[in-house]
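Trainee: Sequence and predicted structure are below.
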Amino acid sequence: MDIVDIDGIATRYQVIGSGDPLLMYAPGGFDATLEKWSTQGVYAKIKPVDHLSRHYSCIIFDRRECGHSGGRVEKVGFSDYVQQGIGLLDHLKIDKAYLMGGCMGCCPVAAFGVMHPERVRSMVLFWPVGGAKYRLASLQRFAEHLGFVRANGLQAVVDLVKAEGKAFNADSRGGPWASVIKHDAKFAADYVQQDVGRYALIVEAFGRTMYDRDTAPGAEPEEMLACQVPALVVPGNDASHATSAAWYLHECLPKSEFWNVPVSEQTEAATNPVLLDFLKKF
């Protein structure tokens, strides 16, 4: 594993395999670590890095505020995740790469495609998050964190995280900076010194910015409709990965393909050839 500073925030990353670069935004919500590509849900089943790294240099990393990457208390939006990816490509001296996102990682990939199309060869959007249930559950998580802060204070957040060690998506009380609090003592010390009222405004803006629609967040539809980056959309089908959100991305991205296959048929043997065949086109 390596660590690089990107805009004052540490990013933990690893490059696996060889060939053309494939930048991979991990699944896992607010625990989007590079390990999730091999340990979480459908990704543990299909093993995409094992297969893709035979043909590509797979760049996997902990998204900011996740795992062993750093963070900063500020209103975070998908454009900030895009800048983390840009910084990582710049560090590796890569001008243009393939992109793949899993789960919530699809949001910054779509945003990347519309913000910096000149640096993207194509995009794979695997199980994009979205849907009304996803939006409501996500906003509830932010509300529960703020309720805990208002009732107990910021020191209680630090104490909880250090005792339990859970990421935001596993225990909403710890908040979106839980992973950074867990591994960065200086960050934790600074965190408790904040004004609670100001902190609450930042958290409210953070949640509202990221979960502002009942379909796939990340990029505006008008931006995607003008985007000429080729894309492959692979749908999920549960409360966090509404199939309708995947169809929405396909409808908005004019050069997208939709792999219209039920989740039950998205096996390791079936899925990886589809991913490879798509990537080889561009």
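Mentor: That came in fine, so what should we check first?

Trainee: Only C-alpha atoms from now on, for both contacts and neighbour counts.
Mentor: Noted.

Trainee: all helices for this protein, in order.
Mentor: Listed in chain order, the helices found in the chain under DSSP state H are 36-39, 41-46, 48-52, 78-91, 106-115, 132-152, 154-164, 178-183, 185-191, 196-210, 221-225, 243-252, 268-279.

Trainee: Counting by contacts, list what the fifth one packs against.
Mentor: Counting contacts by 3 or more C-alpha pairs under 8 Å, 6 or more residues apart in numbering; DSSP states H and E, helix 106-115 packs against strand 20-25, helix 78-91, strand 97-102, strand 120-126, helix 221-225.

Trainee: hang on, the earlier thing: let me know which of the helices of the chain is tucked in deepest.
Mentor: Most buried of the helices of the chain by mean neighbour count (mean count of other C-alpha atoms under 10 Å) is helix 106-115; its value is a mean of 26.

Trainee: In addition, the following structure is provided for comparison:
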Amino acid sequence: MPEVVIDGIKTRYELIGSGPPLLMYAPGGFDATVEKWSTQGVYARIKLLEHLPKKYRCIVFDRRECGQSGGRVERVTWAHYVAQGKGLLEHLNIRRAHLMGACMGCCPVAAFAVAHPASVISMVLYWPVGGAKYRIKAHQRFLDHLAFVREHGLPAVVSHVKKEGKAFNADAPGGPWASVIRSDAAFAESYAKKDPQEYQNLVLGMCRALFDRDTAPGAEPEDLLKLDIPALIVPGRDESHATSAARYLE
């Protein structure tokens, strides 16, 4: 697949089909890769990438810190994910596009629409994440990672990730940069040398920035109310995709 560097970070992406551009933020939480559109849960059943490319130019990509895309140790917020998508559109010389998000991918889509409303033709939000149980589980995952760091240190995180080979979703001790540690030896070496206290403060701030509410995160309600962008919202119905999160977005 082709790659492009956006804000100093490699993005792996693919263009599928022809027609109006459709930028797609993948499902999968902290393992949001191109492949998840075809392999994960409900998306494996509905086979979007077998249908949408017949009418749209689908732009799929590994979100930063996921899959074969790169990353950077910083307090990542929804704005960082927005910048990746906007940068990809600019690289492709696309001024306006339809946007689709699935699962946690709905959050940067909503934030993208708020930040760049003139660039968004329409939005599809499929099974948006949210709900009290989702927030609690997300916070606990970050806390479990930091507990591992305090007990064993950052070099041990690198060793653990290389041994287990799992993303943050499936293995909390590996942390939110697990995929980059696994795919980039230079990044892993630099990561292991970070100051532990600064790292802890950064990770706590990232957790608060991303998962700050018991409904759908990503954009403030006052900003969403200002938008005049057609949107289709498909509600979820489990602990990570509470129906109430979709109702909030509606």
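Mentor: It's in. Predicted model, so just to flag it, every value in this text is computed and none were measured.

Trainee: care to give me the TM-score?
Mentor: The TM-score (TM-score structural alignment, normalised by the length of the second structure) is 1.00; 250 aligned residues with a C-alpha RMSD of 0.4 Å.

Trainee: circling back to that earlier point, out of the helices of the first structure, which is closest to Phe126 of the first structure?
Mentor: helix 106-115 (6.9 Å; C-alpha to C-alpha).

Trainee: Quick check, His145 of the second structure in contact with Pro173.
Mentor: Yes: using C-alpha atoms under 8 Å, His145 of the second structure is in contact with Pro173, at 4.2 Å.

Trainee: related to what we said a few turns ago, got the helices and strands packed on helix 106-115 of the first structure as CSV, with distance to Phe112 of the first structure columns?
Mentor: Converted to CSV, these look like this (distance: least, C-alpha to C-alpha, whole Å):
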stretch, distance to Phe112 of the first structure
strand 20-25, 11
helix 78-91, 5
strand 97-102, 9
strand 120-126, 8
helix 221-225, 11
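
Trainee: Indicate which one of those is closest to Gly197 of the first structure.
Mentor: Smallest distance to Gly197 of the first structure across those (C-alpha to C-alpha): 23.5 Å, for helix 78-91.

Trainee: now that closest one against helix 196-210, angle please.
Mentor: 80 degrees (axes from the mean of the first three to the mean of the last three C-alpha atoms, to 10 degrees).

Trainee: What's the separation between the residue in the second structure sticking out farthest from the centre and Pro173 of the second structure?
Mentor: Centroid-distance maximum for the second structure: Glu151 at 28.0 Å, with C-alpha atoms, centre = their mean. Glu151 of the second structure sits 11 Å away from Pro173 of the second structure, going by C-alpha to C-alpha, to the nearest Å.

Trainee: again, but for Ser183 of the second structure
Mentor: Counting by C-alpha to C-alpha, the gap from Ser183 of the second structure to Pro173 of the second structure is 17 Å.

Trainee: contacting residues for the residue nearest to Ile181 of the first structure when sequence neighbours are not counted?
Mentor: Excluding its sequence neighbours, the residue lying closest to Ile181 of the first structure (C-alpha to C-alpha, 6 or more residues apart in numbering) is Ala188, at 4.8 Å. Contacts for Ala188 of the first structure (C-alpha atoms under 8 Å, 6 or more residues apart in numbering) come out as Val158, Val180, Ile181, Lys182.

Trainee: If you count neighbours, what's buried in stretch 19-36 of the first structure?
Mentor: Within stretch 19-36 of the first structure, the residues that count as buried by 16 or more other C-alpha atoms under 10 Å are 21-36.

Trainee: before we move on, back to that, show me the subset of the contacts of Ala188 of the first structure that the second structure keeps too.
Mentor: With both residues aligned by TM-score structural alignment, their matches' C-alpha atoms under 8 Å, the contacts of these that the second structure also has are Val158, Val180, Ile181, Lys182.

Trainee: Among these, which one lies nearest to Tyr81 of the first structure?
Mentor: Nearest to Tyr81 of the first structure among those, with distances taken as C-alpha to C-alpha, is Val180, at 15.7 Å.

Trainee: Can you find the partner of that closest one in the second structure?
Mentor: Here Val180 of the first structure is matched to Val180 in the second structure, going by TM-score structural alignment.

Trainee: what's the distance between the spatially most central residue of the first structure and Gly175 of the first structure?
Mentor: With distances taken as C-alpha atoms, centre = their mean, Gly105 lies nearest the centre of the first structure, 2.9 Å away. Taking C-alpha to C-alpha as the measure, Gly105 of the first structure falls 19 Å from Gly175 of the first structure.

Trainee: for Pro230 of the first structure, same thing?
Mentor: For Pro230 of the first structure, the distance to Gly175 of the first structure - C-alpha to C-alpha - is 35 Å.

Trainee: So those two - more neighbours on which side?
Mentor: Between Pro230 of the first structure and Gly175, counted using other C-alpha atoms under 10 Å, Gly175 has the larger neighbour count: 27 against 21.
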